[in-house]
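A.B. asks: have a look; sequence and predicted model below, questions after that.
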Amino acid sequence: MDWNTYEAALFDLDGVVTPTAEVHMRAWAKMFTEFLADHPEARPYGDEDYFGAIDGKPRYDGVRSFLASRDITLPEGDPDDSPDAQTVCGLGNRKNEVFSQVLADEGVDPYPGSLALLRQLRAAGMPMSIVSSSRNAPAVLEAAGVSDFFTHVVHGGVAAEQGLAGKPAPDTFLYAARLLGAPADRAVVLEDAVSGVRAGASGAFGLVIGVDRGVGADALREAGADVVVADLDELLTDADRQEGDA
């Protein structure tokens, strides 16, 4: 991996820098399992629903996608809806409440390989930003102790404020690249979700790296990943890898 070819690195957060994708999975499963108790005619929630309908998307888009998969229609509601509201926004807020409680109770550490790559890139002067669909991204970065690595955090709230379409549209990645002053074809996208990889591929970025944390290498390649790794330590230079092993 020759990082000198590129001018910016754009990281997804959950599942790429931190293992919070697992926390999101548990939060979605708890919320939708409880919700479906009132819809016995619908197929139960399963992990395949997370990867197929929710992973990588803005929160309310994930709710809409899952409900459509069960032919359930709810009012849209408003982002200020109570977590108890039977609306798209209410369900999204209920999921966020569960996620926030798990994060507060358990905390989060970055993946060791991801932390090693962040240190290598910072030492090389590579500008880096987070591009996450989650509005919780700043809190997760703070909890993991890695906020200082990133010049900008383009999260779901920023996307809403700027009127940017969420992943799989490339808009949030393109916006982050512009903030760093890098053209898309000189920026690297690092993603673990199919929707995020599709965003990188459709934005004509210089390199799209898929991180296989469970969705499958074939699925990431089919979505447009140029390279697929199991962990970001595979992208370290030999010198940095040997230093980490010492």
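C.D. replies: Okay, I see it.
A.B. asks: alpha carbons only for contacts and neighbour counts from here, please
C.D. replies: Noted.
A.B. asks: what segments of the chain are strands?
C.D. replies: 8-11, 128-131, 152-154, 187-191, 207-211, 227-229 (DSSP state E).
A.B. asks: need those in CSV with mean neighbour count and distance to residue 19, can you?
C.D. replies: Below are these laid out as CSV (neighbours: other C-alpha atoms under 10 Å; distance: least, C-alpha to C-alpha, whole Å):
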stretch, mean neighbour count, distance to residue 19
strand 8-11, 26, 13
strand 128-131, 26, 15
strand 152-154, 21, 18
strand 187-191, 28, 13
strand 207-211, 26, 12
strand 227-229, 17, 15
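A.B. asks: the longest helix seen in the chain - contacts with which helices or strands?
C.D. replies: In the chain, assigned by DSSP state H, the helix with the most residues is helix 88-106. Packing partners of helix 88-106 (3 or more C-alpha pairs under 8 Å, 6 or more residues apart in numbering; DSSP states H and E): helix 20-36, helix 59-69.
A.B. asks: nearest to residue 201, out of the strands of the chain?
C.D. replies: Judged by C-alpha to C-alpha, the one of the strands of the chain that comes nearest to residue 201 is strand 207-211, at 6.6 Å.
A.B. asks: who's in contact with that closest one?
C.D. replies: 15-16, 185, 187-193, 197, 200-201, 217, 220-221, 224-232 (C-alpha atoms under 8 Å, 6 or more residues apart in numbering).
A.B. asks: what do you get for stretch 215-231?
C.D. replies: Residues contacting stretch 215-231 (C-alpha under 8 Å, 6+ apart): 51, 113-114, 192-195, 197-198, 200-201, 207-213.
A.B. asks: for that stretch, the distance to its chain's centre please.
C.D. replies: Centre-to-centre, stretch 215-231 and its host chain are 15 Å apart (C-alpha atoms, centre = their mean, to the nearest Å).
A.B. asks: kindly check the end-to-end length of that stretch for me.
C.D. replies: 13 Å (C-alpha to C-alpha, to the nearest Å).
A.B. asks: was I right about residue 14 contacting residue 55?
C.D. replies: No: Residue 14 lies out of contact with residue 55 (C-alpha atoms under 8 Å); the separation is 9.7 Å.
A.B. asks: tell me the buried residues in stretch 108-117?
C.D. replies: 108, 109, 110, 111, 113, 114, 115, 116, 117 (16 or more other C-alpha atoms under 10 Å).
A.B. asks: okay, one more to line up with it:
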Amino acid sequence: MVPYKIPKLLIFDCDGVLIDSEIIATAVHVEALARSGYVISADSYNSRFLGMTDEQSYSIIEAESGLRLPKDHQRCVMAEIAKRYASDLKAMTGVRQALDAINLARCVASSSDPDKLHFALRVTDLYDHFAPNVFSASEVAYGKPAPDLFLYASEKMNTSVDSCLVIEDSVAGVRAAVAARMRVIGFVGGSHCPPKHAERLKEAGAMTTFSHMTELPKILAGR
């Protein structure tokens, strides 16, 4: 249930919410990091870096390990992700039905870089559900868990923060919404979500969680 009032604006994260992409992207990141001498499991990578920008995660990795990633690291990672997205990426099960059933203003606010974000939405046929209201962390000073991106989205959509509702799958994203003084609910239906992920999102500030996109219209209706 969404307490107090129905929102005027839904702000969707993209990766792991609209598209089941995290398992693909994480595999590419883990493989590329291993080639550079930084070994980390997919579960550990997601636990630490899910929801952050790539630049944020690279900065932490380099500071902790003393490694310097190759200058073409990001370019190679993005090229491989695009290749795998083109062949393997799927929209989250039930997301189109949910979007069609919800008569509220909506936008996307993602940590992904703009090219990757737009490509992912287009290859899954979701772009037209949001266009042109697709916002990237590259447009603000600080990525999640800072509130900047969600505040930017609410400003661009001419909606007060107390009338926004964020749908997020990451702890960093939930914390960003809380820092922006927005209500937030957690989505745990992505293939990357580990056991007890719902509890982690609630601890970070999510009001409730759900595991299938077809549940979202019911949650918004207070059922």
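C.D. replies: Yes, it's here. Remember, predicted model here, so these are calculated numbers, not experimental data.
A.B. asks: which one of the buried residues of stretch 108-117 of structure 1 is nearest residue 242 of structure 1?
C.D. replies: The shortest approach to residue 242 of structure 1 among the buried residues of stretch 108-117 of structure 1 belongs to residue 116, at 11.3 Å (C-alpha to C-alpha).
A.B. asks: what does the closest one correspond to in structure 2?
C.D. replies: In structure 2, the residue matched to residue 116 of structure 1 (TM-score structural alignment) is residue 97.
A.B. asks: leaving out chain neighbours, which residue sits closest to residue 134 of structure 2?
C.D. replies: Nearest residue to residue 134 of structure 2, sequence neighbours excluded (C-alpha to C-alpha, 6 or more residues apart in numbering): residue 108, at 4.7 Å.
A.B. asks: residues contacting that neighbour?
C.D. replies: By C-alpha under 8 Å, 6+ apart, the neighbours of residue 108 of structure 2 are 11, 12, 13, 14, 130, 133, 134, 135.
A.B. asks: that one -> structure 1?
C.D. replies: In structure 1, residue 108 of structure 2 lands on residue 130 (TM-score structural alignment).
A.B. asks: can you convert the helices and strands packed on helix 88-106 of structure 1 into JSON lines and add a column each for distance to residue 46 of structure 1 and mean neighbour count?
C.D. replies: Output for these, formatted as JSON lines (distance: least, C-alpha to C-alpha, whole Å; neighbours: other C-alpha atoms under 10 Å):
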{"stretch": "helix 20-36", "distance to residue 46 of structure 1": "7", "mean neighbour count": "18"}
{"stretch": "helix 59-69", "distance to residue 46 of structure 1": "11", "mean neighbour count": "19"}
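A.B. asks: will you turn those helices into CSV that also has distance to residue 144 of structure 1?
C.D. replies: CSV is the format used below for those (distance: least, C-alpha to C-alpha, whole Å):
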stretch, distance to residue 144 of structure 1
helix 20-36, 10
helix 59-69, 21
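A.B. asks: to residue 122 of structure 1, which of those lies closest?
C.D. replies: helix 20-36 (22.5 Å).
A.B. asks: so the closest one versus helix 88-106, what angle?
C.D. replies: 130 degrees (axes from the mean of the first three to the mean of the last three C-alpha atoms, to 10 degrees).
A.B. asks: what number of residues lie near residue 136 of structure 2?
C.D. replies: Using other C-alpha atoms under 10 Å, residue 136 of structure 2 has 25 other residues around it.
A.B. asks: and it, what pairs with it in structure 1?
C.D. replies: Residue 136 of structure 2 maps onto residue 155 in structure 1 when the alignment is built from TM-score structural alignment.
A.B. asks: then residue 199 of structure 2?
C.D. replies: Under the alignment (TM-score structural alignment), residue 199 of structure 2 pairs with residue 218 in structure 1.
A.B. asks: residues near that match, how many?
C.D. replies: Residue 218 of structure 1, neighbours per other C-alpha under 10 Å, totals 12.
A.B. asks: could you do residue 43 of structure 2 as well?
C.D. replies: 14.
A.B. asks: look up how far residue 217 of structure 1 lies from the alignment partner in structure 1 of it.
C.D. replies: Under the alignment (TM-score structural alignment), residue 43 of structure 2 pairs with residue 48 of structure 1. In this structure, residue 48 of structure 1 and residue 217 of structure 1 are 16 Å apart, going by C-alpha to C-alpha.
A.B. asks: give the residue farthest from the middle of structure 2.
C.D. replies: residue 66 (28.2 Å; C-alpha atoms, centre = their mean).
A.B. asks: how about it, what's its match in structure 1?
C.D. replies: That one, residue 66 of structure 2, aligns with residue 72 by TM-score structural alignment.
A.B. asks: of all the buried residues of stretch 108-117 of structure 1, which comes closest to residue 167 of structure 1?
C.D. replies: Using C-alpha to C-alpha, the shortest approach to residue 167 of structure 1 within these belongs to residue 114, at 21.9 Å.
A.B. asks: start and end of stretch 132-152 of structure 1, how far apart?
C.D. replies: Its start and end residues considered, stretch 132-152 of structure 1 measures 11 Å (C-alpha to C-alpha).
A.B. asks: what's that stretch in contact with?
C.D. replies: The contact list for stretch 132-152 of structure 1 (C-alpha under 8 Å, 6+ apart) reads 11-14, 18, 20, 56-59, 103, 107-110, 118, 122, 127-130, 153-157, 166-167, 176, 179-180.
A.B. asks: equivalent analysis for stretch 14-30 of structure 1, please.
C.D. replies: Identification of contacts with stretch 14-30 of structure 1 by C-alpha under 8 Å, 6+ apart yields 11, 45-47, 50, 95-96, 98-99, 102-103, 108-111, 114-115, 132, 140, 144, 190-192, 211, 213, 232.
A.B. asks: how many residues are close by residue 147 of structure 1?
C.D. replies: 18.
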